[in-house]
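**Q** Mind looking at a prediction? Sequence and model below.
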Amino acid sequence: MATSTPPAKTPKTPKSRKLLVLLIVLGTLVALAAAGTAFYLTSQRKEAASATVAPVDPIFIALEPMTVNLQPNGRSRFLHVAVTLKVPDVKSQALVAQYLPEVRSRLLTALSNRAAESLVTPEERAQLAADIMKTLNQPFVANLPSLKISSVMFTTFMLQ
């Protein structure tokens, strides 16, 4: 019977071993680079999604209309006005409701200290709204935060 001898394993040469190690290292680097890129892109998507958060609905507080006498300049003039306040959150809305008599008092004072001639143009009315906002944003009590009123709008403005 003839016996066959199995083919002898050829010993690996140092060059083929170096090539194998180089391929493993390159494969690992490529895998790490792909994982890093995937992580970076995923985090960018999350940041973009958080940056496009829908805006919060504004909260408007309509105050009752009021009529005030203006500073006299020869004749009696009055202003009938309805004001709506825009606040950023429910906390500010609750503060306005809690301190509503003081809010109205400050508003009446700010309006009645004006001359009729200083309320004619749109720019003068915008200045009045800014002054009212500044007045109302002052804290009502020493340890209380300000209201953070973001806008004062006139829904009725009649000067006579």
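**A** Perfect, I can see it now.

**Q** okay, CA-based contacts and neighbour counts for the rest of this
**A** Fine.

**Q** How about the secondary structure of Leu79?
**A** strand (DSSP: H, G, I helix; E, B strand; the rest coil).

**Q** Grab the nearest non-local neighbour of it.
**A** Distances taken as CA to CA, 6 or more residues apart in numbering put Leu159 closest to Leu79, at 4.6 Å, once the chain neighbours are dropped.

**Q** how close does the one you found sit to Arg77?
**A** 8 Å (CA to CA, to the nearest Å).

**Q** Identify the contacts common to the two.
**A** Ala116 (CA atoms under 8 Å, 6 or more residues apart in numbering).

**Q** before we go on, here's another structure to hold up against the first:
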Amino acid sequence: MAKDAKPEEGAETPPKKSKKLLIIILAAVLVLVLAGGGAAFFLLKKSDHAEDEEAAEEIAKPAKKDKKKKDKEAPPVFVNLEPFTVNLVPETGDQYLQVVLSLEMEDSTGEPDLKAKMPKVRNNITLLLSSKKASELMPKEGKEKLADALKVEINSVIEPPVKNKKGENVAPEGPVKSVLFTSFIIQ
């Protein structure tokens, strides 16, 4: 028993070395884990930020395209005018023209200008219609020419023509895109 009671000197030193070695290994592993975790955090944070920027750019781009599409796909704005009844230039006796017009506008911003100048627009349309002959208006081409002339006349009232460098009157494009006949009767 005496042998069991004596601790051996050699037995004590190896456990001290193994404890120090174990602590050093654990410290090294802990440093590596923390360094790896920190690096991963910064890399993921940076890539998330880059993805957020890309997502923001992608969101902004379709918004611009949507605006362009909305402009192109915007439903047309139509303004209906009251009927016009005029005497035509006599060819074979008295002839009358009754016409109902609908104006296709570029957008709704031109409508207030049109309504503000409606008395002058109606006067100029009446004068233009009453200067025509029934034979001019009967064929399809005559109606198309009349529609173009009405469009130019209405746009010139809304946006008066300006003179260019040569002194010629140039009619700017007005808000009226086309003139449509909803009723066209010659008697």
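**A** Good, I have the coordinates. None of the values given here were measured: they were computed from a predicted structure.

**Q** for structure 2, what spans make up the strands?
**A** Counting by DSSP state E, the segments of structure 2 that form strands are 77-80, 84-87, 96-105, 162-163, 169-170, 176-186.

**Q** Where does the second one end up in structure 1?
**A** Strand 84-87 of structure 2 corresponds to residues 65-68 of structure 1 when matched by TM-score structural alignment.

**Q** Make CSV out of the strands of structure 2 and add mean neighbour count and distance to Lys64 of structure 2.
**A** As requested, the strands of structure 2 are exported to CSV (neighbours: other CA atoms under 10 Å; distance: least, CA to CA, whole Å):
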stretch, mean neighbour count, distance to Lys64 of structure 2
strand 77-80, 17, 23
strand 84-87, 18, 43
strand 96-105, 18, 24
strand 162-163, 12, 34
strand 169-170, 12, 34
strand 176-186, 16, 25
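
**Q** would JSON lines of those strands with distance to Asp71 of structure 2 be doable?
**A** What follows is the strands of structure 2, written out as JSON lines (distance: least, CA to CA, whole Å):
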{"stretch": "strand 77-80", "distance to Asp71 of structure 2": "12"}
{"stretch": "strand 84-87", "distance to Asp71 of structure 2": "33"}
{"stretch": "strand 96-105", "distance to Asp71 of structure 2": "13"}
{"stretch": "strand 162-163", "distance to Asp71 of structure 2": "28"}
{"stretch": "strand 169-170", "distance to Asp71 of structure 2": "27"}
{"stretch": "strand 176-186", "distance to Asp71 of structure 2": "15"}
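
**Q** roughly how far apart are the residue lying closest to Leu81 of structure 2 once chain neighbours are set aside and Thr92 of structure 2?
**A** Among residues not flanking Leu81 of structure 2 along the chain, Leu101 sits closest, at 5.6 Å (CA to CA, 6+ apart). Here the criterion is CA to CA. By it, Leu101 of structure 2 lies 26 Å from Thr92 of structure 2.

**Q** And Asn123 of structure 2, by the same measure?
**A** In terms of CA to CA, Asn123 of structure 2 sits 26 Å off from Thr92 of structure 2.

**Q** One more: Leu127 of structure 2?
**A** Leu127 of structure 2 is 21 Å from Thr92 of structure 2, by CA to CA.

**Q** Looking at these two, which is more packed in?
**A** Shown here are Leu127 of structure 2 and Thr92; by other CA atoms under 10 Å, Leu127 has more neighbours (12 against 7).
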